[in-house]
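Enquirer: one predicted model, sequence on top.
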Amino acid sequence: MKITTWNVNSLNVRLPHVQNFLADGRTDILVLQELKLDQDKFPAAALNMMGWQTVWSGQKTYNGVAVISRSQAQDVHTGLPLMPDDPQRRVIAATIDGVRIINVYCVNGEALDSPKFAYKREWFAALTAFVRDEMSRHDKLVLLGDFNIAPADADCYDPEKWHEKIHCSSEERSWFQALLDLGLTDSLRQIHPEGAFYTWFDYRGAMFQRKQGLRIDHLLITPALAAVLENVEVELDMRALERPSDHAPVTATFAD
């Protein structure tokens, strides 16, 4: 089984890229973030015609998450129970072929002194509580998406420049560690303990061409899946396309 996360930064713009990725048979489950589409604008019919099943939580202009799979999703849930009044569509969970998928578009936070950072702090606490509860009921679980956190200096092209800045602050990294402390494994680091594997490259400054990015897109997995993990790959060719997302997809491969 192959499971992929991809922040597409507008599905309207990137739909052909997504369709080609699916048509090439590069994954079995694809989760998307930053759809930037109203709920009724999601291209479900076009994807269904290709043989894919879809569940999604849309939001115009901002946010929005989706799960696309060969098999029908079961037990679909959206949002975080501890934040029932949060209008931002950032979480969708579903069970597919016995694997619990939790797709997240985590809060950016803007800057450490921003009110949006306080929201990010509250949101990650609510996410951690939700994942803890989900793990109590699902042996095979993947928490994946755009976390907007680079967990370590190795996940940043210039640690000195980004030191204690948004995405790379000690506090944010402690939130990421709190998720790992639930019993989850950072799948990419299980396969590649060292090295630079950036997933996001700023459009400005030719950062992709200069290979200067951050690793902020992750797949965190339970022990049952870590035991059968075979590979994790950052699909950089999709970032090299014309009119790409600023994120590259990340795919984890598990033994059947």
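Expert: Now that the structure is in, tell me what you want to look at. In this text the structure is predicted, and so the values were computed from the model without any measurement.

Enquirer: drop to CA atoms for contacts and neighbour counts, all remaining ones
Expert: OK.

Enquirer: would you map the strands across the stretch 51-200 of the chain?
Expert: According to DSSP state E, counting those that start in this stretch, the stretch 51-200 of the chain carries its strands in the segments 53-57, 65-69, 74-78, 91-96, 99-105, 141-146, 185-186.

Enquirer: would you mind listing the buried residues in the third one?
Expert: Pointing back at strand 74-78 there. Buried residues in strand 74-78, counted by 16 or more other C-alpha atoms under 10 Å: 76, 77, 78.

Enquirer: let me know the closest of those to residue 167.
Expert: Among the buried residues of strand 74-78, residue 78 lies closest to residue 167 (C-alpha to C-alpha), at 24.4 Å.

Enquirer: comparison target below:
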Amino acid sequence: MKIATYNVNGINSRLPVLLKWLQNAEPDIVCLQELKAPQEKFPIDEINKAGYEAIWHGQKQWNGIAILSKGFEMTEVQRSLPGNEDDNQSRYLEVIIDQIVICCLYLPNGNPYPGPKFDYKMEWIKHFKKRTKQLIDMDLPAILIGDFNIIPTEKDVYKPERWKDDALFQPEVRKAYSQLLKNGWTDAIRTLFPEETIYTFWDYLYKAYDRNAGIRLDHILLSPYLRSQLMRGGVDKEVRGWPKSSDHAPVWVELDRK
């Protein structure tokens, strides 16, 4: 089973890129973030023609998430974090596919730091941590997948000294990510590539992609139940170089579900 995450940065404006990548990469399950489309504007007809079913939680402007499935039935669990049901931002979607709990997330950016947006980010993380603990305690096959808006370590950023005042790289959020790993979650990509320089986002400015001046924001975390099923994974970096592409690249893993 091939599972991927992709911050599309506007699903309708970048639909040709998404459809091309789906055809080339052939993932079974895809978690999308930053749809920038209200619920009724999600391009479900085009997604269906590409061979995928979808569950989505749209929102105008900056948010919105979706989960696509090819050949697997999906059951929606929730589209907000427990205890955070009053949050009006579309940032979390949880479904069950092939007996796996898929938690698609678009964690808040938090900039400018400090400020109310960073406070909202930390509050969101608090609710998220509670849900991840529940999944660990229940010993479920589960995946936390999406745009975490967290740079976990200095290894995950080009010139880390330039990010010391950015909400993506603050000690509090890095500690929260590290705590997930201590609690039993496996960072799939870093496990497969422990020493390599791997980025998933390159800014549009200053030829960041051409210089490989990137950061790693998009993560796939596996619960202990799934750790032994991890086979391979990677970042489809070349997609970032396609015309009119997102500033993120798709990230994927393959699990042995036999």
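Expert: Sure, I can see it. All of these numbers come straight from a predicted model, not from anything done at the bench.

Enquirer: still on that earlier bit, possible to save the strands of the stretch 51-200 of the first structure as JSON lines with distance to residue 201 of the first structure?
Expert: Listed next are these as JSON lines, based on distance: least, C-alpha to C-alpha, whole Å:
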{"stretch": "strand 53-57", "distance to residue 201 of the first structure": "26"}
{"stretch": "strand 65-69", "distance to residue 201 of the first structure": "20"}
{"stretch": "strand 74-78", "distance to residue 201 of the first structure": "28"}
{"stretch": "strand 91-96", "distance to residue 201 of the first structure": "23"}
{"stretch": "strand 99-105", "distance to residue 201 of the first structure": "17"}
{"stretch": "strand 141-146", "distance to residue 201 of the first structure": "13"}
{"stretch": "strand 185-186", "distance to residue 201 of the first structure": "20"}
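
Enquirer: tell me which of those strands sits nearest to residue 224 of the first structure.
Expert: With C-alpha to C-alpha as the measure, strand 141-146 is the member of the strands of the stretch 51-200 of the first structure nearest residue 224 of the first structure (8.3 Å).

Enquirer: so how much does the closest one differ from the second structure once superposed?
Expert: By mean C-alpha distance after the TM-score superposition for the first structure, the fitted strand 141-146 of the first structure averages 0.5 Å away from its aligned residues in the second structure.

Enquirer: in the second structure, what stretch matches that strand?
Expert: Under TM-score structural alignment, the alignment places strand 141-146 of the first structure onto residues 142-147 of the second structure.

Enquirer: centre of the chain to stretch 197-216 of the first structure, how far?
Expert: 16 Å (C-alpha atoms, centre = their mean, to the nearest Å).

Enquirer: in it, which residues are buried?
Expert: 197, 198, 199, 200, 201, 208, 212, 213, 214, 215, 216.

Enquirer: got a list of contacts for it?
Expert: 146-151, 155-158, 167, 217, 234, 236, 239-240, 246-250 (C-alpha atoms under 8 Å, 6 or more residues apart in numbering).

Enquirer: again, only using 6 Å
Expert: Residues from elsewhere that reach stretch 197-216 of the first structure, judged by C-alpha atoms under 6 Å, 6 or more residues apart in numbering: 147, 148, 149, 150, 155, 156, 157, 246, 247, 248.

Enquirer: of those residues, which is the nearest to residue 103 of the first structure?
Expert: For the contacts of stretch 197-216 of the first structure, the minimum distance to residue 103 of the first structure (C-alpha to C-alpha) is 10.0 Å, reached by residue 147.
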